[in-house]
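Undergrad: just the structure for this:
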Amino acid sequence: MRLYEIDEHGKFIWNQMVLQLAKGTGKGPFFATLAAIEFLGPVRFDRFDEDGKVVGKPADESWVQLFATNIDQVKNVTLTLHSLFNDHAKEKYQIDPGQERYHAYQPDGRFCLLEAKTASFRSAEGARPSALFADETWHWNESNGMVNVFNTITANAAKVGGRLFCATNAYVVGEESVAERMHVAWQRQQDGRQKRTGLYYDAISADPDFDIEDEAALRAAVTAAYDDCFWADIDTIIDQCYSGVITHDEVLRKYCNLVTAAGDALIDPVSYEACFVEGLELKRGDRITLGLDGGVSDDATCLVALRLRDSFIHPIALWEAPDGPEAKNWKVDHDAVSDMVDWAFANYKVEAFFSDVAFLESYVDKWSEEYGPRLAVKASGKSTCGYDMRGNQATITTSNMALVGAIENQRIKHNGHFGLSRHFKNAKKRNNKYGTSFGKASRDSQYKVDAYAASLLAYIARNKLIEAGKLNQAPKRIAQMTTVGGF
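TA: Prediction:
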């Protein structure tokens, strides 16, 4: 019902939809039903009647397109279509069904088309679809040309106000599939990073905090992911999970609807999600360490707090370039970053503050001079707050491995902040002579990791407090002027 929600002017709230569900939950038949409705049904706003209820009408030019990586995959949808139209409907709309194309007419004579398309962006060019259906978008990536297809068909739809419906299993982080890109866009929407919204995301997943070797726990996880899909044979799925034919990651992704990691991913998404604790928030006066990683235009800038009593990591502020035309001349406002640092010191008991020095040298000097007396440990021998991430490779690497281990053993907590989650899951393994460090997928990758880098700096600062024996010490009291007797 939410897919057809409208505002007071009759415009759709959601123009794009993603349905991410476990394998065998009926995404294909559901898409076939939606496609049939978009093909002939009253799916566009006409008017409000005298009682204020919505009256619908068919699309002015109904042209529904079904896309997948190959024509055989589209059959998951088209085969269901054949059983959806009864004899009365076929007669009323003069439906002429084919293997890959349906023709029909509205009672007023308007021609309607529903077609399955091949995975070629050139053959898709120039269409005017009223509705697009993209199936199994976790398979849509650069290597098979489906990103080009996606860009072409969505541009076609945009020019005529067409709607986009995507269905997918859980994707693999780092493959940069269309499914991953759509999820990232939705996360940025939740963070308020996007100027335009309109993307509806629907996913039912298992709670990641379960022991896959415990059959009862696995059964509960699979049952949760399949929700009300009464046709699913849970016993057969459990047998498949323990058959040894499929991998651990496939069990989580296909049958628990949990996003998994590529081989070079630093953070296991399932382990990261298991660190989620609902309702956590920083409170005024909390003892924290701060980490700051900054950029100018291409990279993001993030100020992260790590609460000392429970290792709760939370971004205080995250500056990222917007998508679209606004990104061309966008730059991080370093004065705004400095103001946020001041705000953090005014509201929390900051025990240590480690900031990367790249692009922020003058600010780091200012922070060291202003806040140095309040801090329990120094970032380096040269600076109270400045920590050169390029010149401390050994510490960065060993601390990175320790932080990854802390996540895998759920010794870190987070509250599900989407920006933080994105950056953690974007981080890639980078091996060096000291062990495993981290980095972006590539120098120019749009998948940023700066919030992870800032979190690592806050984590290193916490470890320095431990080494100095100051983690559990009472914070320093700073003398302040007080007014007595009205003076």
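
Undergrad: could you use CA atoms for every contact and neighbour count after this?
TA: Fine.

Undergrad: pull the contacting residues for residue 2.
TA: residue 14 (C-alpha atoms under 8 Å, 6 or more residues apart in numbering).

Undergrad: residue 12 versus that one, what's the distance?
TA: Distance, residue 2 to residue 12, using C-alpha to C-alpha, to the nearest Å: 10 Å.

Undergrad: and for residue 393?
TA: From residue 393 across to residue 12, the span is 51 Å (C-alpha to C-alpha).

Undergrad: then residue 3?
TA: Separation of residue 3 from residue 12 (C-alpha to C-alpha): 8 Å.

Undergrad: which one of the two has more residues nearby?
TA: residue 12 (18 against 15; other C-alpha atoms under 10 Å).

Undergrad: setting aside sequence neighbours, what's the nearest residue to that one?
TA: Sequence neighbours aside, residue 6 is the residue nearest to residue 12 in space, at 4.3 Å (criterion: C-alpha to C-alpha, 6 or more residues apart in numbering).

Undergrad: look up how far residue 54 lies from that neighbour.
TA: 9 Å.

Undergrad: likewise for residue 165?
TA: In terms of C-alpha to C-alpha, residue 165 sits 22 Å off from residue 54.

Undergrad: with neighbour numbers in mind, choose between those two.
TA: Neighbour count, other C-alpha under 10 Å: between residue 165 and residue 54, residue 165 has more, with 21 against 14.

Undergrad: mind listing what's buried in stretch 243-253?
TA: 249, 250, 251, 252, 253 (16 or more other C-alpha atoms under 10 Å).

Undergrad: residues near residue 98, how many?
TA: Neighbour count for residue 98, taken as other C-alpha under 10 Å: 12.

Undergrad: next up, for comparison:
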Amino acid sequence: MPWRGPSEPGEFPTLGWQVGQWIEAHIVIPDGPQRGKPYLLTREMWRHLLWVYRLRPDAEVHPVYPKPRDGLVYFGSQLRRPQKWGKDPLLAARCSAHAFGPVQFDGWDAYGEPVGRPVDTPWIQLAATSEDQTDNTFRPLYRMLSEGPLADTPGLDIGETAIKLPNGDGWIEPVTAAARSRLGNPITFAGFTETHLMCESDGGLAMVRAMKRNLTGIGGTWGEATNAWDPSELSAAQWTAEGNNPGVFLDHAAPDVPKVDLDDEHAVRERIRVKYGDSLRSRGGWVVEDDIYADTQAVEVGEGEIRRYYMDEVTVGEKDAVDPARWDAQARTDPEEQLRPGEAVALGFDGSRSRDGTVLYACRLSDGRIFELGVWWPAYDELSGEWKIDRLEVDATVTAAFEAYEAWYLFGDPYKWQDYMDIWAGRWPNRVVEFPTNVDKRMDEALERFLTALRDRTLTHDGSATLTEHAKNSALAKGKRKPPREDGSRELTEFYMRVVRKKAGKFIDGFVGAVLAYAARGKAIEDGALSQESHDIEGSLMA
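TA: Purely as a prediction, here's the structure:
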């Protein structure tokens, strides 16, 4: 007989109740103070399973070739939640259920209730881009089985790198993009962990597509567990979410809420409650709201990371521009090594009218050391009622730098300083170069030069407190996608780099000025600045 029909509005047939009951009866908590106790599902997890294993009311069992996805509304699912919600253990529990539990539709009983049964020859693969990532799910799965009621199942061989299933040739095994030889096996279920990291550049996207094609042929099913993704990376998670496939269930918690103001504690805490749901300790779970909030305010954590991993917001990712320890190690404060009048330098200028700082840095041509020449902050002007930079003082400092040192070039961002850039270009012809920092290609090249030198320890600085603070406030974000090369080959990085603030309200002007000064040094060296023992600067530059 078919399904009995709904007994209340909104009810639908599902194997989720049976799968959830099987999990709670056979799976144990893999770690923490409750390790070894029954793995009990939260309300959110129950809801997830009910939808994932939803059945068509008219589902039938094929009499000859029944397949795992027969009768199911969804053959695939994506669970997107913030860090520490419990995605990986739930995916591990699902993998266990697909090895032993009632995940395959087997018809309706005499009361019109669905009946589930185990898959005939289950073969489960757990996929990620690296072994470390597969460990996030395979390690708890190993403990769930080895320390739970199923540990003594005859024929079950629970290994630390793969699990041999009884009664046939089935396995539970981790796979990565590097292990392509194992991607053609007749799998019946695939668990994809951290699909926000699976991209075309690392082979992860191709792996996911190949496995899903394989599952289609077998009639198997799959589930993804992911954090919010970086939309510039075109990850497997993004492809799944934007694919509009009616056979894929997307479980995203309040996905359409606007970005939260990270400086608004009330708003951030409310977002934590929405996104973490039943996993919060205040609701019977394990996540402490205060701990998550503290991480959202940590200076060392970039804003992009906070938004994707804690606020569950799809946003472009960022990473620290400099390693703090390496930056500190490259400081040189010996008075004997400081900049002296007459030395050849290149200058970097980043200006502001009223909001940020205005900075001038010099980079010594002989060794690439960065020196701070001036930093200016807005002061309140009573006549205009506005905050302004003392532009005359800035002009005087720039002039003094050209008079005191052999300045080959000044690279400056002309934004809101165009008039002075023109004046300086008139005073020192061919030595003042406009360098708009919002031009992706040019800024990417300047950042790459600066960061490579810092990594190679060939770039040093004078230990300026402002420059150090601004460097540590800076993050690298992805700009526009690079155009394809004419020869068809791939760039090692597919996007231009741009520099952004880690947090709103933090200043990065000093770092930008230093990057411009180092770029100007590169131009001077290209023009022969280090190849001449002495030269007439005006004549050589005109030439």
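
Undergrad: where does the TM-score land?
TA: The TM-score (TM-score structural alignment, normalised by the length of structure 1) is 0.50; 262 aligned residues with a C-alpha RMSD of 2.6 Å.

Undergrad: and the strands in the stretch 401-543 of structure 2?
TA: For the stretch 401-543 of structure 2, the strands defined by DSSP state E, counting those that start in this stretch cover 406-413, 432-434, 460-461, 474-481, 495-501.

Undergrad: where in structure 1 does stretch 79-96 of structure 2 align, residue-wise?
TA: Using TM-score structural alignment, the residues of structure 1 aligned to stretch 79-96 of structure 2 are 19-36.

Undergrad: stretch 344-352 of structure 2 too?
TA: Using TM-score structural alignment, stretch 344-352 of structure 2 pairs with nothing in structure 1.

Undergrad: do stretch 294-311 of structure 2 as well
TA: Going by TM-score structural alignment: stretch 294-311 of structure 2 matches residues 239-256.

Undergrad: mind checking the end-to-end distance for that stretch?
TA: Stretch 239-256 of structure 1 has an end-to-end distance of 14 Å (C-alpha to C-alpha).

Undergrad: now stretch 97-113 of structure 1
TA: Start to finish, the residues bounding stretch 97-113 of structure 1 are 10 Å apart (C-alpha to C-alpha).

Undergrad: what's the distance between the aligned residue in structure 2 for residue 174 of structure 1 and residue 263 of structure 2?
TA: In structure 2, residue 174 of structure 1 lines up with residue 232, judged by TM-score structural alignment. Taking C-alpha to C-alpha as the measure, residue 232 of structure 2 falls 25 Å from residue 263 of structure 2.

Undergrad: OK, contacts around the spatially most central residue of structure 2?
TA: The residue lying closest to the centre of structure 2 (C-alpha atoms, centre = their mean) is residue 317, at 4.8 Å. Contact analysis of residue 317 of structure 2 by C-alpha under 8 Å, 6+ apart lists 230, 304, 305, 308, 477, 478.

Undergrad: mind running it again at 10 Å?
TA: With contact taken as C-alpha atoms under 10 Å, 6 or more residues apart in numbering, residue 317 of structure 2 is in contact with 229-233, 302-308, 475-478.

Undergrad: so which of these belong to helices?
TA: Within the contacts of residue 317 of structure 2, residues falling in helices by DSSP state H are 303, 304, 305, 306, 307, 308.

Undergrad: shouldn't the fifth one be in contact with residue 228?
TA: Just to be clear, that refers to residue 307 of structure 2. Yes: taking contacts as C-alpha atoms under 10 Å, residue 307 of structure 2 lies within contact range of residue 228: 8.4 Å.

Undergrad: residue contacts, residue 154 of structure 1?
TA: In this structure, residue 154 of structure 1 makes contact with 16, 128, 129, 131, 132, 162, 163, 164, judged by C-alpha under 10 Å, 6+ apart.

Undergrad: helices and strands around the longest helix belonging to structure 2, which ones?
TA: Longest helix in structure 2 by number of residues, with DSSP H as the criterion: helix 509-526. Helices and strands touching helix 509-526 of structure 2, by 3 or more C-alpha pairs under 10 Å, 6 or more residues apart in numbering; DSSP states H and E, are strand 344-350, strand 358-364, strand 369-376, strand 406-413, helix 440-455, helix 465-473, strand 474-481, strand 495-501.

Undergrad: in it, what's buried?
TA: Neighbour counts over helix 509-526 of structure 2 (16+ other C-alpha under 10 Å) mark 509-524 as buried.

Undergrad: from those, which is closest to residue 325 of structure 2?
TA: Minimum distance to residue 325 of structure 2 across the buried residues of helix 509-526 of structure 2 is 16.0 Å, recorded for residue 511 (C-alpha to C-alpha).

Undergrad: which residue in structure 1 aligns with the closest one?
TA: Taking TM-score structural alignment, residue 511 of structure 2 has no aligned residue in structure 1.

Undergrad: how many other residues sit next to the nearest residue to residue 511 of structure 2 once chain neighbours are set aside?
TA: The shortest distance from residue 511 of structure 2 to any non-neighbouring residue, by C-alpha to C-alpha, 6+ apart, is to residue 471 (4.9 Å). Applying other C-alpha under 10 Å, we find 25 residues neighbouring residue 471 of structure 2.

Undergrad: please tell me how far residue 471 of structure 2 sits from residue 412 of structure 2.
TA: Applying C-alpha to C-alpha, the value for residue 471 of structure 2 to residue 412 of structure 2 is 18 Å.

Undergrad: same check on residue 121 of structure 2?
TA: According to C-alpha to C-alpha, residue 121 of structure 2 stands 67 Å off from residue 412 of structure 2.

Undergrad: more neighbours: which of the two?
TA: Neighbours were counted for residue 121 of structure 2 and for residue 412 using other C-alpha under 10 Å; residue 412 has more, 26 against 18.

Undergrad: just checking, the more buried one touches residue 434?
TA: Yes: in this structure residue 412 of structure 2 lies within contact range of residue 434 using C-alpha under 10 Å: 5.3 Å.

Undergrad: what touches both of these two?
TA: Common neighbours of residue 412 of structure 2 and residue 434, using C-alpha under 10 Å, 6+ apart, are 349, 418, 421.

Undergrad: that older thread, Throw the strands of the stretch 401-543 of structure 2 into CSV and include distance to residue 312 of structure 2, thanks.
TA: Formatted as CSV, these follow (distance: least, C-alpha to C-alpha, whole Å):
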stretch, distance to residue 312 of structure 2
strand 406-413, 35
strand 432-434, 39
strand 460-461, 38
strand 474-481, 18
strand 495-501, 20
